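Trainee: Any chance you could fold what I've pasted below:
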Amino acid sequence: MMVGSLQMHIHEDKTVELQSEAQQCPLDASTQMTGIGCYVSCMDDKLVAPGNYITADQYHEERLRAVVVLQTFARRWLALQEVQRLRRDRDRRLRREDFNLLYHALEKWRSEEEQQINSSLRGAERKAALCFLLETETQLIAAIGHHRIAVQNNNYDKVVRNLLDKSAAPHQWRAADGRLIEMDSEHTEHECQLTRDIVDLSDREADLMTRQVKVASLQGLRKRISTLFLQFIKTPAFNPEVAKHLKVPQNPSQLKNDMFQCRGCQRYLQSSDFSPTAGRV
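Mentor: Next comes the predicted model:
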């Protein structure tokens, strides 16, 4: 702007409000240096050199490799545990053929001992040795028999437990994304309805327990309840899910003319359960 012979400049300014506030760190750190009247020894001083700089991506990659190594050893340990469990189950699983081998081995041992006694002893010593051999054989046969009964009871309990687990297991299938989906239906949540006989036996057991009857006296009643309950669990009319796990009906007299055995699943089904296209090529 020109005013006469003078040139004037005009600027518009804005005032900015400033605020200053002092901050004090909660942790103070200091060091003592050598000065006049104060000597600090440098014998324990260390020379520290900076290392390589590690970025965040490198740090996370190192952590990921460590996690993979841990998972490898953990899975190896779990696999060893599973293999040892399967090996123990295989060793404990005794069948009829295994007991037959024991009986054959016992018979072979008895025959060899008897031949040795007959060839080396005479008179009263021979009779005494044969009596001792017979007594030993009897004890071994009794031990094998007790062990066989225990194995049969254990196998029976396992079979019943597996049947109950399978009949009460939820329905499972794979989704499109690979996830395992489980669904509980009314048949899997409630296996069967107890009949009046089972209810009466259960009430009788509760009544005897209130009278403080000895546990040994209740074993027969409880065995009867368990047997009757298992019988009704195996009945498809009360437990529809068990029909998929039974190859032969429990009561063959209930078979009707429209019941046939499926060659594919080896189960007895009604004619309406077969597909119209079954057996066609």
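
Trainee: Going by C-alpha atoms from here, please, whenever you check contacts or count neighbours.
Mentor: Noted.

Trainee: just the strands in the stretch 151-281 of the chain please.
Mentor: 171-174, 180-183, 259-261, 268-270 (DSSP state E, counting those that start in this stretch).

Trainee: wait, which of those is closest to residue 144?
Mentor: strand 268-270 (38.4 Å; CA to CA).

Trainee: Which residues belonging to that closest one are considered buried?
Mentor: With burial defined by 16 or more other CA atoms under 10 Å, the residues of strand 268-270 counted as buried are 268, 269.

Trainee: just how off-centre is that strand within its chain?
Mentor: Counting by CA atoms, centre = their mean, to the nearest Å, strand 268-270 is centred 34 Å from the centre of its parent chain.

Trainee: Which neighbouring elements make contact with that strand?
Mentor: In terms of contacts (3 or more CA pairs under 8 Å, 6 or more residues apart in numbering; DSSP states H and E), strand 268-270 is packed against strand 259-261.

Trainee: Give the other helices and strands that the strand it packs on contacts.
Mentor: strand 268-270.

Trainee: quick revisit: for residue 232, find the nearest of the strands of the stretch 151-281 of the chain.
Mentor: Among the strands of the stretch 151-281 of the chain, strand 268-270 sits nearest to residue 232 (CA to CA), with 18.3 Å.

Trainee: how much space between residue 255 and residue 56?
Mentor: Here the criterion is CA to CA, to the nearest Å. By it, residue 255 lies 73 Å from residue 56.

Trainee: Between those two, point out the one with more neighbours.
Mentor: Set residue 255 next to residue 56 and count neighbours by other CA atoms under 10 Å: residue 255 wins out with 13 against 9.

Trainee: I'd guessed residue 168 sits against residue 189; true?
Mentor: Yes - taking CA atoms under 8 Å as the definition, residue 168 is a contact partner of residue 189 at 6.8 Å.

Trainee: Please identify which of the two sits among more neighbours.
Mentor: Comparing residue 168 with residue 189 by other CA under 10 Å, the one with more neighbours is residue 168, at 19 against 12.

Trainee: If we ignore the residues flanking it in sequence, what's nearest the more buried one?
Mentor: Nearest residue to residue 168, sequence neighbours excluded (CA to CA, 6 or more residues apart in numbering): residue 188, at 4.7 Å.

Trainee: I'd like the structure of this one too, to check against the first:
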Amino acid sequence: EPEPEPEPVAMPKFIDVAVSQTHKVRVVIDSAGSHVKPRFVGGYRDIRDGTKYHHAQIQTERQTELRYVEKYTTETQTYELRSRTTETTRESSTQMVRPDLMLDDKNDVVVRVGKYVTAEETTSIKAEKAVTLQRFARGARDRRRRDALRNKRDAELKAAEVALETARLAEERKRLFDIERRVSPRTDADFKLLQREFDEWRLKETAKIDAAFPAPVEAEAPESVAVAEDERRRALGAGLYSTATLSVSAAADADGAAVARERRRRAMAELLAKETKMLLAMERLRRRAAEENEKERVRDALEDMAASKHWEKKDGAVVIVDTTQVIRARELRALYEACQVSCSPSERLELLRHLKWTVREFSTKLTKDIAELIDRESDLLLRRRDPATMAGLRKRLSGLFLQFIETPEFNPEASRYSVAALAKAEREAEREAERAARAERIRRSRESRGVYE
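Mentor: Model (predicted):
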């Protein structure tokens, strides 16, 4: 009978090997390759402690720990040079002239040895060239500095010219503005300035008349005339007194006093005529400015009423909305602007028809007056009357229609421009605040008594 195969022996996971009498090493055993005979790779014996190392696959633990220390040697501080040789794809050689060989020497160059230069000469040449290089370098540096200073100077001059031109333009604009506000004043400040300058001019003209035509002195003594002349000189000043043509005369001189009074009266009459003319001109300017300001106010108010609403959402976006009130204000503005434009009779009749349809929606005294004026103008147009004769009628119709537009009952957007509507809104806000305060007092009173709803 064949012998039964021996059962495989379970190898331990590790074994303890006594390396020396006092030192043991635990070796981990690979159970997967335990039945494979390791390949012999040689071995050696440690002469220090007699440890035997059979081959490289079974090694003991390292006895000493390797420490990597940064070292500096001459090898790391010395540049390493290497020589390399190479072969080119084209070979070259030098051929000398022979009796049996003809060479082309048309491109040959004759090279002659120059003068021998000693070390002292080389040093002097280097010094000279260094001075030349320094001269050019310093010249380039100074030229750059010169250009920088020149650019700075030019920039400062240009800035000064710009500032001077700006100041001149500002002064010119101010002068033109002062002239414009005197020629065609628009605001109360302009008219106050005109009135102040008018009063100053009137006082100066009166002083000139006083200097030219002095009033006679009632006293008969010559000393009184001299005293009056001195007081007149002090009152008028050197400038006005030098322009005086007559001196102070006594009242006893009837002929001289009468002549002086007559001349003074004429001069004052001329001054009064000039004052009247200037005041009338100022009044005409005031009326024209009031009309222009009123037109501008109406135009701005109508534009604001017809402007779209800008509502801001929670995320910051703005929504443009045209409400029914805005559309209504826009239609009324278009009708009012059409009333101010001259047009043909047929177009005027169509416009008047639209106006009548607009105001017939309401039944008030104002709308009845507008409808009556519309019927009157329509009748005159049908009779082919001259439009110039209807200027007053059209002006009155435009005024009443503007009043219609500015009434919050007919145009809700006009409530922001109506004093009565604003006062009514304030009264409503006050009543609402009083009702809220009364409700708060009642609530606190009930809470104090322990009564809760």
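
Trainee: among the strands of the stretch 151-281 of structure 1, which is the most enclosed?
Mentor: With neighbours defined as mean count of other CA atoms under 10 Å, these peak in mean count at strand 268-270, which reaches a mean of 17.

Trainee: Structure 1: which residue goes with residue 304 of structure 2?
Mentor: In structure 1, the residue matched to residue 304 of structure 2 (TM-score structural alignment) is residue 166.

Trainee: Surely residue 302 of structure 2 touches residue 333?
Mentor: Yes - using CA under 8 Å, residue 302 of structure 2 is in contact with residue 333, at 6.1 Å.

Trainee: what about residue 195 of structure 2, how many neighbours?
Mentor: Residue 195 of structure 2, neighbours per other CA under 10 Å, totals 14.

Trainee: helix or strand for the aligned partner of it in structure 1, which one?
Mentor: Aligned by TM-score structural alignment, residue 195 of structure 2 pairs with residue 103 of structure 1. Counting by DSSP states H and E, the element that carries residue 103 of structure 1 is helix 96-120.

Trainee: how much does that helix stray from structure 2?
Mentor: Superposing on structure 2 places helix 96-120 of structure 1 at an average distance of 1.7 Å from its equivalents, by mean CA distance after the TM-score superposition for structure 1.

Trainee: just stretch 131-145 of structure 1 next, same as before
Mentor: Stretch 131-145 of structure 1 sits 0.9 Å off on average (mean CA distance after the TM-score superposition for structure 1).

Trainee: whereabouts in structure 2 does that stretch align?
Mentor: The aligned range for stretch 131-145 of structure 1 is 269-283, by TM-score structural alignment.

Trainee: hang on, the earlier thing: looking at residue 302 and residue 333 of structure 2, which is more packed in?
Mentor: residue 302 (23 against 20).

Trainee: Tell me who's in contact with that one.
Mentor: 329, 330, 333 (CA atoms under 8 Å, 6 or more residues apart in numbering).

Trainee: how about residue 116 of structure 1, what's its partner in structure 2?
Mentor: Using TM-score structural alignment, the partner of residue 116 of structure 1 in structure 2 is residue 208.

Trainee: err, residue 232 of structure 1, not the other one
Mentor: Counting by TM-score structural alignment, residue 232 of structure 1 lines up with residue 404 in structure 2.

Trainee: What residues sit buried inside stretch 324-341 of structure 2?
Mentor: Of all the residues in stretch 324-341 of structure 2, those buried under the rule 16+ other CA under 10 Å are 326, 327, 328, 329, 330, 332, 333, 335, 336, 339.

Trainee: how about the helices in the stretch 201-350 of structure 2?
Mentor: For the stretch 201-350 of structure 2, applying DSSP state H, counting those that start in this stretch gives helices covering 222-242, 254-305, 324-339, 345-359.

Trainee: Figure out which of the ones you listed is closest to residue 162 of structure 2.
Mentor: Residue 162 of structure 2 lies closest to helix 254-305 among the helices of the stretch 201-350 of structure 2, at 37.0 Å (CA to CA).

Trainee: Tell me which residue is most central in structure 2.
Mentor: Of all residues in structure 2, the one closest to the mean position by CA atoms, centre = their mean is residue 166, 19.5 Å from it.

Trainee: and that one, what helix or strand is that in?
Mentor: helix 119-183.

Trainee: How far away from the center of its chain is that helix?
Mentor: 31 Å.

Trainee: And for stretch 72-83 of structure 1?
Mentor: That offset, for stretch 72-83 of structure 1, works out to 14 Å (CA atoms, centre = their mean).

Trainee: Next: stretch 78-96 of structure 1.
Mentor: On CA atoms, centre = their mean, the centre of stretch 78-96 of structure 1 falls 14 Å from that of its chain.

Trainee: And the contacts of that stretch?
Mentor: If you take CA under 8 Å, 6+ apart as the criterion, stretch 78-96 of structure 1 is touched by residue 151.

Trainee: if you set the cut-off to 10 Å instead, what comes out?
Mentor: Contacting residues not belonging to stretch 78-96 of structure 1 are listed as 72, 73, 74, 75, 76, 77, 102, 148, 151, 152, 154, 155 [CA atoms under 10 Å, 6 or more residues apart in numbering].

Trainee: Stretch 171-189 of structure 1 too?
Mentor: Applying CA under 10 Å, 6+ apart, the set of residues contacting stretch 171-189 of structure 1 is 165, 166, 167, 168, 169, 170, 190, 238, 239, 240, 241, 242.

Trainee: how does it look with 7 Å?
Mentor: 167, 168, 169, 170, 239, 240, 241 (CA atoms under 7 Å, 6 or more residues apart in numbering).

Trainee: Can you report how many residues lie near the fourth one?
Mentor: Using other CA under 10 Å, residue 170 of structure 1 has 16 other residues around it.
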